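Q: give the three-dimensional model of this entry:
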Amino acid sequence: MTLDAGGTNFVFSALSGGKEVVNSIHHPSNAHDLDLCLRTLIKGFEEVKAKLPQPPVAISFAFPGPADYKNGIIGKLPNLPAFNKSNGVALGPMLEDHFKLPVFIGNDGDLFTLAESAAGVVPFINEQLAAHGVNKAYKNLFGITLGTGFGAGMVINNRLNEGDNGSASEVWLTRNFRNTNWYSECSVGVRPVLNHYQKFSGRDDASLTPKDIHDIALGNLEGDQQAALLAFREMALVIAESLCNAITLIDGLIVIGGGLAGAFDLIAPDIILAMNGTICKTDGTEIPRLIQRVYNLEDPHQLEQFLAYRGVEIEVPFSKRKVFYAEEKRIGICKTKLGTSQAVALGAYVHALQHLS
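A: This is a model prediction of the structure:
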């Protein structure tokens, strides 16, 4: 059984074989009243359970943080104010006690990335490589979600990296490339895009949405097109540097989800240009910013280049045998293959299965 937990509504459902097996059940989150909110959670899962053709084996879902996800304890939440009135809510243990089932709670960025690793971008790219006769398979993925904030998740060797304290992949807290007194999320997300546009255009229009600014940038809506393009570029440069810092440690594919992933075609060129750029040594000479070359996997031409692992045959010393050597190390970046909300739900399912097994 699973849950989509929003600040306004809770949407309950259940998955089997990776697919939804009941019609979703909607209830107001009752975010103003902790007791009512918790009883709503129990009620929703009870209603799902009653619809299932066989008993459920686990409960797994994403929930806002800060939280101790491993132990199922939720901290103080901005969008669920009822949780602010306590030092922590043992949500997982409460559900375990009531339903007598294992309960898994995760961060949406983690679950999004886990699903894209299991059934999205990673298998897609590996199938493409195999079809091109390339003997290589990717097992590592860094996912970011661009929405209200700047979230992320990390899969290493096909397993979610949750960290020892349940606080892995906190990319929003990396130092901001454009203003080193800030953290990255100050420049990445819905509100920063609006702020960037207002700054560059000199127009204070509170009615605009990121979709409006996206349309202005494309020339499909009246407005300051140059300011709109600069707004997305400003965000892209901060994302790029945060991704560089992450990829130097992870060395894997990158996937982008969240509401602002719809602007992928606007931000990806600047992200990739920066990641494929240079950084200076102490003597001023430049070296590549990354060891890997980054490719836009949404661009058919770059995808074909990425899949064409060119190299040379080199001789094994003291032998007549030859081996293939592809000198260029490469990674790719693309937008979600599954859709963000679908990926989070599927990620919760995969997360539970991995723990149960």
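Q: make it CA atoms for all contacts and neighbour counts henceforth
A: OK.
Q: can you give me the strands for the stretch 1-150 of the chain?
A: For the stretch 1-150 of the chain, applying DSSP state E, counting those that start in this stretch gives strands covering 2-5, 9-13, 15-16, 19-20, 25-28, 59-62, 67-68, 73-74, 89-90, 103-106, 141-146, 150-156.
Q: also the stretch 151-300 of the chain?
A: 159-160, 253-257, 278-280, 286-288, 293-296.
Q: quick one: those strands as a markdown table, columns for mean neighbour count too.
A: Below are the strands of the stretch 151-300 of the chain laid out as a markdown table (neighbours: other CA atoms under 10 Å):
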| stretch | mean neighbour count |
| --- | --- |
| strand 159-160 | 19 |
| strand 253-257 | 26 |
| strand 278-280 | 13 |
| strand 286-288 | 12 |
| strand 293-296 | 22 |
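Q: can you list the buried residues in stretch 49-57?
A: By neighbour count on 16 or more other CA atoms under 10 Å, the buried set for stretch 49-57 is 49, 56.
Q: before we go on, could you also do this sequence so I can check it against the first one:
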Amino acid sequence: MTTNPEDDSRIVMTLDAGGTSFKFSAIRGNKAITQPFAVPSNGDRLDACLATLVGGFERVRESIPEAPVAISFAFPGPADYPRGIIGNLGNLPCFRGGIALGPMLEAKFGIPTFINNDGDLFVYGEAIAGFLPQVNSLLEKAGSPKRYKNLFGVTLGTGFGGGIVRDGELFRGDNICAGEVWLMRSKLHPKTNAEEGACIRAVRRAYGEIAGIPFDLTPDPKTIFDIGNGKVDGNQTAAVEAFRLLGESVGDSMAIALTLLDGLAVVGGGVSGAWPLFLPAIVDELNGSYTSPTGEKFRRLAQSAFNLEDPAQLETFLQGNKREITVPGSPRKLAYDSMPRVGVGMSRLGTSEAVAIGAYAYALSQLS
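A: Just a heads-up that it's a prediction; the model follows:
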């Protein structure tokens, strides 16, 4: 079981690498000790991109009070992360063919370098210092005997990312391809993958189709969210439905993952601020049903799903169905909660901070 590194005094330089920008920071004791800064990634030119990476970490190193013990950061997509080799990434085309980025940075800075998937590190950070411990704390305060060890998470932005933490440990898989939720089948468009219904372009596409607007003329998701809330002029019905469809698509993929993982679920990413319009649809999908060949309906999940951003649902989730039972033939009593349930909620740290804390914790675990 990974322990919380909040009391660790070592410094790790971190990076949240996206297709358009690189966000640098340095973490000690689960807290940023420098002001994070972002620079353009130059992802279409290898020399410029590598220079950006080196320059960013040099800038961080100059701003911290003592020498860092490692570099640890996230990249958006599958790669040979244990060896530090970045391969074919759609958002960063300059790395096509395989670039030994980790060994290059180790040689340049003289410290170990760890690279992981951004979705993985987001969920790892939320499991260590965000959503997972907060929910467990609320359960403890409510007098519930229930505690959670597993967390599934998704990020909604330019793409659809995912990650898994099992029993406190980051689960990466034998090919470092665990949590690749974007490659699940789309419920709404079965001939394509789940990402096409669970990202920025999905919201824009759905809004445009319903409102009768060409995709290139559709607004960004933040504006569509404001339209849905009546704060900005536009097709409010189309905006609300666009986010509902996003929630249905995400909920379908989440249901498949939770069937296998059985834990809590957390949502982050650039679209996550619009959660009031899509989180209810995620939970509705999780609580949906199948129909047998004889017409009988049965639950999609064995567990009941709760929206932990809804105060009433949170209260029901925390209370569960707890009671005392007596051990047969003995006066001994045990606390028993007979309600299997999953809770779904939003990032407690913010996506970039969660990625940084996940990267920090991962580096410390490897150094140990």
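Q: among the strands of the stretch 1-150 of the first structure, which is nearest residue 318 of the first structure?
A: strand 150-156 (36.5 Å; CA to CA).
Q: in the second structure, what residues pair with that closest one?
A: Mapped onto the second structure using TM-score structural alignment, strand 150-156 of the first structure covers residues 160-166.
Q: what's the mean distance for that stretch versus the first structure?
A: Comparison of stretch 160-166 of the second structure with the first structure after fitting gives an average deviation of 0.6 Å (mean CA distance after the TM-score superposition for the first structure).
Q: quick one, which of the strands of the stretch 1-150 of the first structure is packed in tightest?
A: Neighbour counts (mean count of other CA atoms under 10 Å) averaged over each of the strands of the stretch 1-150 of the first structure peak at strand 141-146, with a mean of 27.
Q: which strands or helices does it pack on?
A: Under the contact criterion of 3 or more CA pairs under 8 Å, 6 or more residues apart in numbering; DSSP states H and E, strand 141-146 of the first structure touches helix 108-119, strand 150-156, helix 225-250, strand 253-257.
Q: and the strands of the stretch 151-300 of the first structure: which comes nearest residue 126 of the first structure?
A: Of all the strands of the stretch 151-300 of the first structure, strand 253-257 sits nearest to residue 126 of the first structure, with 10.9 Å by CA to CA.
Q: now that closest one against strand 141-146, angle please.
A: 20 degrees (axes from the mean of the first three to the mean of the last three CA atoms, to 10 degrees).
Q: same for strand 253-257 of the first structure, what does it pack against?
A: Using 3+ CA pairs under 8 Å, 6+ apart: strand 253-257 of the first structure touches helix 108-119, strand 141-146, strand 330-335.
Q: ok now the second one, how far from the chain's centre?
A: The chain centre lies 3 Å from the centre of strand 141-146 of the first structure; the measure is CA atoms, centre = their mean, to the nearest Å.
Q: could you do stretch 67-81 of the first structure as well?
A: 19 Å.
Q: how about it: buried residues?
A: Buried-residue list, stretch 67-81 of the first structure, by 16+ other CA under 10 Å: 67-70, 72-77, 80.
Q: hmm, back to that, got JSON lines for the helices and strands packed on strand 141-146 of the first structure, with distance to residue 10 of the first structure too?
A: Shown next, in JSON lines, are those (distance: least, CA to CA, whole Å):
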{"stretch": "helix 108-119", "distance to residue 10 of the first structure": "15"}
{"stretch": "strand 150-156", "distance to residue 10 of the first structure": "21"}
{"stretch": "helix 225-250", "distance to residue 10 of the first structure": "30"}
{"stretch": "strand 253-257", "distance to residue 10 of the first structure": "21"}
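Q: nearest to residue 350 of the first structure, out of the ones you listed?
A: Once those are compared by CA to CA, helix 108-119 is nearest, at 6.9 Å.
Q: before we move on, back to that, most tightly packed of the helices and strands packed on strand 141-146 of the first structure?
A: helix 108-119 comes out most buried of those by mean count of other CA under 10 Å, with a mean of 28.
Q: neighbouring contacts of stretch 92-103 of the second structure?
A: 19, 43-46, 49, 83-89, 113-115 (CA atoms under 8 Å, 6 or more residues apart in numbering).
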